[in-house]
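*Asks:* okay, sequence plus prediction incoming.
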Amino acid sequence: MLNANDSFRHIGLRNRLVKEVEKKGITSKSVLEAIGRVPRHLFMDPSFVHLAYKDKAFPIGQGQTISQPYTVAFQSSLLEVTPGCKVLEIGTGSGYQAAVLAEMGVEVYSVERQRKLYEKTQTLLRKTGYKEIRLFLGDGNLGLPDEAPFDRIIVTAGAESVPAGLLVQLAVGGIMVLPVGVKSQTMIRIKRLSEDDFEQEKFGDFAFVPLLKGIVK
C-alpha cells in the first residue's frame, strides 16, 4: 500500500531487501511479497531511517528493537499462515511484524506491555493504512483469553520457557512460534495436535529482547 511517505526509491530498496532475505533461505512467496510491500522506513526511529532496508535490527525506544527483516520473515514462514487465519502476536513493538502479517491476509491481534510504545504504534498503524490490526495493552505472557482461540501465535521476545497461558489459547491444529532461552534463544515451533497433545520442533539460535511480565504505564 503506497502512501505519501513512500517512494519508488523505497520500493527499489525493499526489492533489494527481499532478494537478500531470499538468498538467506526464505522461500515462502507470500512472506517475501509481504516484506516487499511493508514500508519499513515508516516504522523506524528517525535517526535510523536511512538504514531501514538493511537486514538488521535497530532500536525503537523503550529498550525495544525493530526486528531484523530476516528474523521477521523466518518466524512468519514457520507460522505457515493462510489468508483469514486468526493470529495473536505477543510484543507489538514497532508494529512491523504485525504489518507483514496483515499483508499476508491474516486477522492480527497484537499485545504490547509498554503504554508509550503501544500508543505510538497504534497511531502509526492508522497513519500507514493498517487500521485492521487490533492492538491491546497487556501482559503478553497472559495472551488474550477473551479473544481465544487463535489459529496461530507468534512471540517476538525471548521467553525463558513456553508460557502456559499461551498454549491453552492455541486452537487444535494451530501453530505457535517463539524464541525460548535466557541469554540466547532457540526458535521453537509448537503444533497443537489435540486438546492435550503438542508437537515441538527446533529451528536454530537467535537473539531477542526478553519477554517480560506486567504492564509499563
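*Replies:* Ah, there it is. Numbers count the residues shown, from 1 in each chain.
*Asks:* drop to CA atoms for contacts and neighbour counts, all remaining ones
*Replies:* Fine.
*Asks:* relative to residue 168, how far out is the residue of the chain positioned farthest from its centre?
*Replies:* In the chain, the residue that sits farthest from the middle, by CA atoms, centre = their mean, is residue 196; the gap is 26.6 Å. Counting by CA to CA, to the nearest Å, the gap between residue 196 and residue 168 amounts to 9 Å.
*Asks:* where does the residue farthest from the centre of the chain sit: helix, strand or coil?
*Replies:* State at residue 196, reduced to three classes by DSSP: H, G, I helix; E, B strand; the rest coil: coil.
*Asks:* helices of the chain, start to end?
*Replies:* Across the chain, reading from the start of the chain, the helices by DSSP state H fall at 8-23, 29-37, 69-79, 96-103, 115-127, 164-167.
*Asks:* ranking these by burial, who's on top?
*Replies:* Comparing the helices of the chain on average neighbours per residue, with mean count of other CA atoms under 10 Å, the densest one is helix 96-103 at a mean of 25.
*Asks:* tell me the angle of it relative to helix 29-37?
*Replies:* Here helix 96-103 points in a direction 120 degrees away from that of helix 29-37 (axes from the mean of the first three to the mean of the last three CA atoms, to 10 degrees).
*Asks:* so where's the longest strand in this structure?
*Replies:* In the chain, assigned by DSSP state E, the strand with the most residues is strand 170-180.
*Asks:* gap between that one and the chain center?
*Replies:* The chain centre lies 13 Å from the centre of strand 170-180; the measure is CA atoms, centre = their mean, to the nearest Å.
*Asks:* okay, angle between that strand and helix 69-79 too, please.
*Replies:* Strand 170-180 runs at 150 degrees relative to helix 69-79, counting by the same axes, to 10 degrees.
*Asks:* run through who's touching strand 170-180.
*Replies:* Strand 170-180 is touched from outside by 75, 78-79, 148-162, 185-195, 206, 208, with contacts defined as CA atoms under 8 Å, 6 or more residues apart in numbering.
*Asks:* could you do stretch 78-89 as well?
*Replies:* Taking CA under 8 Å, 6+ apart as the criterion, the residues outside stretch 78-89 that touch it are 98, 104-111, 143, 150-156, 175-177, 189.
*Asks:* wait, what's in contact with residue 132?
*Replies:* Residues 102, 107, 108 are the ones in contact with residue 132 under the rule CA under 8 Å, 6+ apart.
*Asks:* check the gap between it and residue 122 for me.
*Replies:* With the distance defined as CA to CA, residue 132 ends up 11 Å from residue 122.
*Asks:* and here is the other one:
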Amino acid sequence: MDELIKALEAKGVLASAALCRAFAKVDRAHFVPPSVFPLAYHDTALPIGWGQTISQPYTVAFMLELLAPQAGDHILDVGSGSGWQTAMLAEMVGRRGKVYAIELVRNLFEFGKKNIEQYPQLFQRVRFYCQNAETGLPQVAEAIAGFDAIIAAARVAEVPQAWRAQLKIGGRLVYPKANAIYREIKREQGWEVTKYPGFVFVPFKSSAKAHTT
C-alpha cells in the first residue's frame, strides 16, 4: 500500500494530509475478492462481482480531494460497493461525523459491510442502507439539517433532484456524468459547478426494496 500511496502522491492526487492518512489506514486489499487480491495495490479498477468494480485508486483519491471531507461531517455515500471509499470517509469524518452508505445490490451490500467490519472503530461511524439511492435519505437529511457532502461512485444520466435538496448550503456534491467528474457546491444564490473530464465509470442503477442497518 505504501508504494501505491507514493505513486498517487507523485501524480498530485493525495494532496491533503487527512486523505493520505485515510489511504494509509484503510488497506485496499481488505476490500477486494481473493481472485484479484494480487492486484489490490495496482492503480487500476478491479472486478468485485455482481457486475461491479472497485474504482481505480487515482479516481477515488481525485474525487475525495474534490469532496474535501471534514471532521464532524455527515456524508451520503451513494453506491458504496466494496466499502473501501466508505471506510476512508469514516476515517476522515472522525468520531463526531457519520457516513450514510447506500448500495442497491444486496450481495454487494453484504460484501461491503463485512469488509468494513474489519475496522470496528470506522464501522461504528457508518449507517448502511440497501436501497434505491435516487431519493437519497430524506428522513436522515431532515434530522441533521442536510448533508455536508454527497458523493456518487457510479455514472448518472442526471443528478437526482433529491440529492440537491438534501444538501445543506455550502455542501459539496461530487459525481460522475458521461466521461467526467463534476463538483457542485450549493450556494445561497445557486450552484457553483466545476467539470473534470477524462474518467470512465459503471452506470448508476436504481430499483430495490429498502433495508437499513
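*Replies:* On my side now, so go ahead. Since we're looking at a predicted model, the values are computed, not measured.
*Asks:* hmm, back to that, the longest strand of the first structure maps to which residues in the second structure?
*Replies:* Applying TM-score structural alignment, one finds that strand 170-180 of the first structure aligns to the residue range 167-177 of the second structure.
*Asks:* with stretch 82-99 of the first structure instead?
*Replies:* Mapped onto the second structure with TM-score structural alignment as the criterion, stretch 82-99 of the first structure occupies residues 70-87.
*Asks:* now stretch 117-127 of the first structure
*Replies:* Using TM-score structural alignment, the match for stretch 117-127 of the first structure in the second structure runs over residues 108-118.
*Asks:* what sits up against the matching stretch?
*Replies:* Surrounding stretch 108-118 of the second structure, the residues in contact under the criterion CA under 8 Å, 6+ apart are 30-31, 49-50, 80-84, 87, 103, 122-123, 128, 130.
*Asks:* buried ones among the residues you listed?
*Replies:* Applying a neighbour-count criterion of 16 or more other CA atoms under 10 Å, the buried members of the contacts of stretch 108-118 of the second structure are 30-31, 80-84, 87, 103, 122-123, 128, 130.
*Asks:* among these, which are in strands?
*Replies:* With strands identified by DSSP E, the entries of those that belong to them are 128, 130.
*Asks:* before we move on, back to that, so which of the helices of the first structure comes closest to residue 217 of the first structure?
*Replies:* helix 115-127 (5.2 Å; CA to CA).
*Asks:* how far apart are that closest one and its match in the second structure?
*Replies:* Once the two structures are superposed, the average separation between helix 115-127 of the first structure and the matching residues of the second structure is 1.8 Å (mean CA distance after the TM-score superposition for the first structure).
*Asks:* contacts for stretch 141-150 of the first structure next, please.
*Replies:* 86-88, 90, 111, 163, 165-166, 169-171, 174, 211-213.
*Asks:* who are the contact partners of residue 150 of the second structure?
*Replies:* Shown in contact with residue 150 of the second structure (CA under 8 Å, 6+ apart): 67, 75, 76, 77, 78, 163, 167, 172, 173, 174.
*Asks:* name the nearest residue to the residue nearest the centre of the first structure, sequence neighbours excluded.
*Replies:* Of all residues in the first structure, the one closest to the mean position by CA atoms, centre = their mean is residue 97, 3.3 Å from it. Distances taken as CA to CA, 6 or more residues apart in numbering place residue 72 nearest to residue 97 of the first structure, at 6.2 Å, with adjacent residues excluded.
*Asks:* mind telling me what that neighbour corresponds to in the second structure?
*Replies:* So, by TM-score structural alignment, residue 72 of the first structure is matched to residue 60.
*Asks:* I'd say that match and residue 85 touch.
*Replies:* Yes. Contact criterion CA atoms under 8 Å: residue 60 of the second structure and residue 85 qualify, at 7.1 Å.
*Asks:* picking up where we left off before, now the longest strand of the first structure on the second structure. Mean distance?
*Replies:* With mean CA distance after the TM-score superposition for the first structure, strand 170-180 of the first structure departs from the second structure by a mean of 0.6 Å once superposed.
*Asks:* in that strand, what counts as buried?
*Replies:* For strand 170-180 of the first structure, burial by neighbour count (16+ other CA under 10 Å) applies to 170, 171, 172, 174, 175, 176, 177, 178, 179, 180.
*Asks:* show me what contacts residue 111 of the first structure?
*Replies:* Under the criterion of CA under 8 Å, 6+ apart, the neighbours of residue 111 of the first structure are 88, 89, 90, 91, 92, 135, 136, 137, 138, 139, 140, 143.
*Asks:* can I have the buried ones of those residues as a ChimeraX selection?
*Replies:* The following ChimeraX command selects only the buried members of the contacts of residue 111 of the first structure, with burial defined by 16+ other CA under 10 Å:
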select :88,89,90,91,92,135,136,137,138,139,140,143
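*Asks:* any chance of the contacts of residue 111 of the first structure in TSV, with distance to residue 11 of the first structure too?
*Replies:* As requested, the contacts of residue 111 of the first structure are exported to TSV (distance: CA to CA, whole Å):
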residue	distance to residue 11 of the first structure
88	28
89	26
90	28
91	27
92	24
135	27
136	30
137	32
138	34
139	35
140	33
143	35
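*Asks:* ok, the contacts of residue 111 of the first structure vs residue 10 of the first structure, which is closest?
*Replies:* Set against residue 10 of the first structure, the nearest of the contacts of residue 111 of the first structure by CA to CA is residue 92 (23.4 Å).
*Asks:* that closest one and residue 188 of the first structure: what is the separation?
*Replies:* Applying CA to CA, the value for residue 92 of the first structure to residue 188 of the first structure is 19 Å.
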